[in-house]
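> output the structure for:
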Amino acid sequence: MDRLDAMRTFVTVVSEGSFTKAAERLAMSPQLVSKYVSRLEQHLGVRLLNRTTRRIHLTEAGATYHQRAQQVLSDIDDMEHQLGDLQTRARGRLRISAPVSFGIRHLAPLVSDFQRAHPAVGIDLQLNDRKVDIVEEGFDIALRIGRLKSSSLIAKRIAPIRLVLCASPEYLARHGTPRCPEDLKAHRHLRYSYMEPEAGESVFRWLPGRGRPAEGDLVSNNGDVLVEAAIAGAGIALQPTFIAGAAIRAGSLQVLMPDHAPEPMSLYAVYVHRQLLASKVRCFVDFLEGAFGDPPYWD
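Presented below is the predicted three-dimensional model:
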């Protein structure tokens, strides 16, 4: 028995939900499919599937083996695709979703550099701060900032993202400088509407309503708007340094309570399963790795 063939047959049976459909997909007889799975179970010494007349069900051992087998087969396919890509130029249209402020400030120059290195790739860059559905909306790759939850997508960490609490010197001269989180109750806040609740928890947990907008606050779904408002003296903002860093270095904004800053987040490149990865996507992910540095150049 070829173990890889048996492993691939088993994974196909699970994904198709039946021996008959797996046989059609693999262009072999249902009897041979059943034989492969049975021999795999004999080899492993465990039952992988419980079979009924209508359905198949993974056993506990089968579920564990299925997960690992998928990864092994994916790695093999990925290796073969990479070897094939050595002879294939990246080409076609690459659809990218990225956050608005990050895309304008830090991604636009890199896209031009990437196209100079890969002239056969066309770029469709869509900027939006909401989390797009990559598959449903037809994106090849999405750049996301945060702490990603587990999903069926592949996430490649590209760079750390640091958040700082900041305000203009003029605002602080008028309203005082907060020294501890409880002091924030007396201030106006410039809030990013898409911020994950846990991102600002360490500084906003002291506020009435656990940091929900209060009277006099400014709320926006764009970080650049909030940073400009902070520079103008409108209040205190919690923003990433890739937006606020230049104003901080210029003295237009002052970092507050650095000891209470939230844990850093990350910039991720998110894309579909590796075994389906096109050369244009792999080349772009490889291009992004190390492009910003660690720590990134904006810090």
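> okay, CA-based contacts and neighbour counts for the rest of this
OK.
> in this structure, which spans are strands?
Remark: strands assigned in the chain by DSSP state E are 49-51, 56-58, 92-98, 121-127, 141-146, 154-161, 163-167, 189-192, 218-220, 236-240, 254-256, 265-271.
> thinking Ala232 is in contact with Pro169, fair?
No. Between Ala232 and Pro169 there is no contact, the gap being 9.9 Å when judged by Cα atoms under 8 Å.
> okay, those two: which has more neighbours?
A count of neighbours by other Cα atoms under 10 Å puts Pro169 above the other of Ala232 and Pro169, at 20 against 16.
> tell me the contacts of the more buried one?
Residues in contact with Pro169, defined by Cα atoms under 8 Å, 6 or more residues apart in numbering, are Gly233, Ser252, Leu253, Gln254.
> if we use 10 Å, what do you get?
By Cα atoms under 10 Å, 6 or more residues apart in numbering, the residues touching Pro169 are His175, Gly176, Thr177, Ala230, Ile231, Ala232, Gly233, Gly251, Ser252, Leu253, Gln254, Val255.
> where do the helices sit along the stretch 51-200 of the chain?
Assigned by DSSP state H, counting those that start in this stretch, the stretch 51-200 of the chain shows helices spanning 60-85, 100-102, 108-117, 169-175.
> can you redo those as JSON lines with distance to Phe287?
Rendered in JSON lines, the data for the helices of the stretch 51-200 of the chain read as follows (distance: least, Cα to Cα, whole Å):
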{"stretch": "helix 60-85", "distance to Phe287": "15"}
{"stretch": "helix 100-102", "distance to Phe287": "17"}
{"stretch": "helix 108-117", "distance to Phe287": "7"}
{"stretch": "helix 169-175", "distance to Phe287": "39"}
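> what's the most buried one of the ones you listed?
Of all the helices of the stretch 51-200 of the chain, helix 100-102 has the most neighbours on average by mean count of other Cα atoms under 10 Å, namely a mean of 19.
> now show me the structure for the sequence below, then we'll compare the two:
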Amino acid sequence: MDQIQAMRTFARVVEAGTFTHAADSLQLPKATVTKHVQALEERLRVKLLNRTTRRVTVTTDGAAYYDRAVRLLADFDDMEASMTQARATPRGRLRVDVGTSVARLLIIPQLADFQQRYPEIQIDLGVTDRTIDLIGDNVDCVIRGGELSDQSLVARRIANLEFITVATPDYLARHGTPAHPLELESGHRIVTYFSPVSQRRYPLEFHRDGEVIEVANNAHLTVNESNAYVLSVVAGQGIGQITTLQAQQHLERGELVALLPDWPQPPLPVYVVYPPNRHLSAKVRAFVDWAAELFARHPLLQRG
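The predicted structure follows:
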């Protein structure tokens, strides 16, 4: 039995929660995954996993073994990386997940630069506004906006996104230009965003001198994907709040007009996030550093 492979397989089953998901992520037959774990249990003479028809759970001995195995595998990978100069030339397949607007406006247009720097890294790029389970979905790192809820993950803050309230010239010609946020509660149509996961509807938010005003009651349209949200505002559906990054081209072309500049919304922090057991990976480090550099040099992404 290849003990290192068996340890990797066991760790993936623990992280994925099922033999089927682990087999899919490892691109191995399910029978092979089962065989590796069984051989490991026989070698150790302990039960590592409790198996049910739907899910596996780790035993007390299995949890202790997993913690030490993850550290050992990370040290082993780091040792191999240093011996093969992988730090200078990172290699392997990298699974990254980013939001739809960030993918369209930042990552994909600049991805050729990353590939030129690191030609031996192959990227699987997931694009979605949904929250990803990094461990369960076997994702190496994500770029996400908003405060982090899972404190067990490693996060590096790389930017802040500023928001701007906008509408089309045609919409303003028909409905008038508001001078105060409260005017949006009647006589205006607004476009809001709702979470594709929690279904929470986010109001338009305005801040000034400690005063906070939220407007959502008369939302004419609510959208759960950021590119579709921007297109809805550009199509004249109503007043919305988008990032300056999303708004830039539309403002320059005269397709949108900035409103209520004295009532900004607080900036949204942006993080690149990865599981703690992957902190030694050369390919993850390469992408994290590249993403931080990409965001830092963009004039519309204030740092803080």
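> any idea what the TM-score is?
Once superposed, the chains reach a TM-score of 0.65 (TM-score structural alignment, normalised by the length of structure 1), with 221 aligned residues with a Cα RMSD of 3.2 Å.
> re earlier: can you redo the strands of structure 1 as a markdown table with distance to Thr9 of structure 1 and mean neighbour count?
A markdown table is the format used below for the strands of structure 1 (distance: least, Cα to Cα, whole Å; neighbours: other Cα atoms under 10 Å):
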| stretch | distance to Thr9 of structure 1 | mean neighbour count |
| --- | --- | --- |
| strand 49-51 | 13 | 14 |
| strand 56-58 | 14 | 15 |
| strand 92-98 | 32 | 19 |
| strand 121-127 | 36 | 16 |
| strand 141-146 | 30 | 22 |
| strand 154-161 | 24 | 19 |
| strand 163-167 | 48 | 24 |
| strand 189-192 | 49 | 24 |
| strand 218-220 | 51 | 17 |
| strand 236-240 | 48 | 26 |
| strand 254-256 | 58 | 21 |
| strand 265-271 | 26 | 20 |
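> rewinding a little: quick one: which of the contacts of Pro169 of structure 1 is nearest Ser151 of structure 1?
Val255 (34.9 Å; Cα to Cα).
> list the contacts of the closest one.
With Cα under 10 Å, 6+ apart, Val255 of structure 1 has these contacts: 164-169, 236-238, 244-245, 248, 261.
> quick one: which two of those are the most distant?
Every pair of the contacts of Val255 of structure 1 checked by Cα to Cα; the farthest is Pro169 and Ala261, at 18.9 Å.
> on that earlier part again, now for the helices of the stretch 51-200 of structure 1, which one comes closest to Ile134 of structure 1?
Closest of these to Ile134 of structure 1 is helix 100-102, at 16.5 Å (criterion: Cα to Cα).
> mean per-residue distance, the closest one to structure 2?
Here the mean offset of helix 100-102 of structure 1 against structure 2 after fitting is 1.4 Å, by mean Cα distance after the TM-score superposition for structure 1.
> other SSEs contacting that helix?
Under the contact criterion of 3 or more Cα pairs under 10 Å, 6 or more residues apart in numbering; DSSP states H and E, helix 100-102 of structure 1 touches strand 121-127, strand 141-146, helix 223-231, helix 241-250.
> got a list of contacts for it?
Helix 100-102 of structure 1 is contacted by residues 107-108, 126-130, 143-145, 221-225, 240, 242-243, 267 when judged by Cα under 10 Å, 6+ apart.
> now swap in stretch 129-140 of structure 1 and tell me
With Cα under 10 Å, 6+ apart as the test, stretch 129-140 of structure 1 has contacts from 93-103, 124-126, 141-145, 153, 193-195, 221-223, 270-272, 277-278, 280-281.
> that one: which residues count as buried?
Burial within stretch 129-140 of structure 1, assessed by neighbour count using 16 or more other Cα atoms under 10 Å, is assigned to Asp129, Val132, Ile134, Phe139, Asp140.
> distance from it to the middle of the chain?
Relative to the centre of its chain, stretch 129-140 of structure 1 is centred 11 Å away, using Cα atoms, centre = their mean, to the nearest Å.
> endpoints of that stretch, how far apart?
17 Å (Cα to Cα, to the nearest Å).
> for Arg157 of structure 1, see how far away Gly293 of structure 1 is.
12 Å.
> which residues touch Asp259 of structure 1?
Cys180, Val203.
> measure the equivalent of it over in structure 2 to Ala179 of structure 2 for me?
When structure 2 is aligned by TM-score structural alignment, Asp259 of structure 1 is paired with Asp262. Distance of Asp262 of structure 2 to Ala179 of structure 2, given as Cα to Cα: 10 Å.
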